[in-house]
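J.: Pasting the sequence and the predicted model now:
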Amino acid sequence: MANLIEPELTLPLLQSLQSERFALLSTIDHESGSPYVSAISWLYAKDPHTVFIAVNHRSQIVKNIKSNFKVVLNVVALESTYSITSEALIIQDQIKDISLNLSLIQLNVKEVKDVMFYGAKMTTVPKYSKTYDLEAAKKLDQQVMEALKKA
């Protein structure tokens, strides 16, 4: 069976991208021109064509996007793995009213590919746990997700 290619997020995928989750964001390194892959967790799909992410304002991601706006977001969801080709736009260099200096980035979805290899499905989604002050983490997560939803 051929991998599916869509011009936008399907409704089930959109819904699965409306909460904090593990994802990989690929950018092009602004100095070397090589692929650069980062793990992120703060993301929110606003509609089939738009995903917002938040990253540290000094992140290599921000520098790379300023140099080349083409990115790919990889997520595990719905028993598969998806590659979401997008064009990134830095909406805010620093999101207001958040205790950490984060940039707000809009991903304009251009193509969604199911890239799971043939004959397999994902049986669990990647899980992680916070390794710092859990109360502070919870408060920060709430602040960031609210900012992403309002964007």
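T.: Here it is on my side, so go on.
J.: rest of the way, CA atoms for contacts and neighbours
T.: Fine.
J.: Tell me where the protein has helices.
T.: Ranges of helices within the chain are 11-16, 60-67, 134-150, based on DSSP state H.
J.: structure B:
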Amino acid sequence: MANQVETVITEELLPLLREERYVTIATVDHETGGTNVNAISWVYATDEKHVRFSVDNRSRIVENLKQQPLVTLTLIGEGSTYAIAGEAKVIEEKMEDVPLKLALVEISVKEVRDVMFYGARITTEPKYEKTYDKEAAEKLDRQVMGAMKK
């Protein structure tokens, strides 16, 4: 997909957004008007035009999106880096069947752009590990991902 702009999430990228993974999200800060960037992991593409994510409902991300819905997710995968831009809306202030106070947000995808610099390829994707109780983390991940798929 190098140097191309798509209006939907491609078949190659769709599976990457159907599992918990490291992505960054950029929003417009509701106080400063500048860029606000965060790392998140609970993402799920319901189809090629919609990506859901979940964050603490007290997060600055949620307040930013209520004021200005423009958002960009950055995804590293398939040997490149992709910017997925669109408009987001909070569809649940507090997700059901999840013990934490998490908001569910859905992005309507407008553009998917390969933003990798010329002449390079990603050889190792970002990896992370949860630093709290492994069993509790796995249970919470299952609950959140299950709720996002509804």
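T.: Noted; the coordinates are in hand. Fair warning: this is a prediction, and the values are worked out from it, not measured in the lab.
J.: TM-score of the superposed pair?
T.: Put the two chains on top of each other and the TM-score (TM-score structural alignment, normalised by the length of the second structure) is 0.98; 150 aligned residues with a Cα RMSD of 1.1 Å.
J.: ok now do residue 30 of the first structure, which residues does it touch?
T.: 63-64, 67-68 (Cα atoms under 8 Å, 6 or more residues apart in numbering).
J.: if we can go back for a sec, residue 95 of the first structure is nearest to which of the helices of the first structure?
T.: helix 134-150 (7.6 Å; Cα to Cα).
J.: residues of the closest one that come out buried?
T.: The neighbour-count check on helix 134-150 of the first structure (16 or more other Cα atoms under 10 Å) flags 141, 144-145, 147-148 as buried.
J.: Equivalent analysis for stretch 34-47 of the first structure, please.
T.: So for stretch 34-47 of the first structure, counting by 16+ other Cα under 10 Å, buried means 36-37, 40-47.
J.: try stretch 1-18 of the second structure
T.: 8-9, 13-14, 16-18.
J.: Can you tell me which of these comes closest to residue 127 of the second structure?
T.: residue 16 (13.4 Å).
J.: Surely the closest one is in contact with residue 77?
T.: Yes. Between residue 16 of the second structure and residue 77 there is a contact under Cα atoms under 8 Å: 7.4 Å.
J.: can you map out the strands along the first structure?
T.: For the first structure, the strands defined by DSSP state E occupy 5-6, 23-28, 35-40, 43-47, 50-56, 70-77, 80-92, 102-114.
J.: export those to CSV and tack on distance to residue 134 of the first structure?
T.: Conversion of those to CSV gives the following (distance: least, Cα to Cα, whole Å):
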stretch, distance to residue 134 of the first structure
strand 5-6, 38
strand 23-28, 21
strand 35-40, 18
strand 43-47, 20
strand 50-56, 19
strand 70-77, 25
strand 80-92, 27
strand 102-114, 19
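J.: I am finished for the moment; much appreciated.
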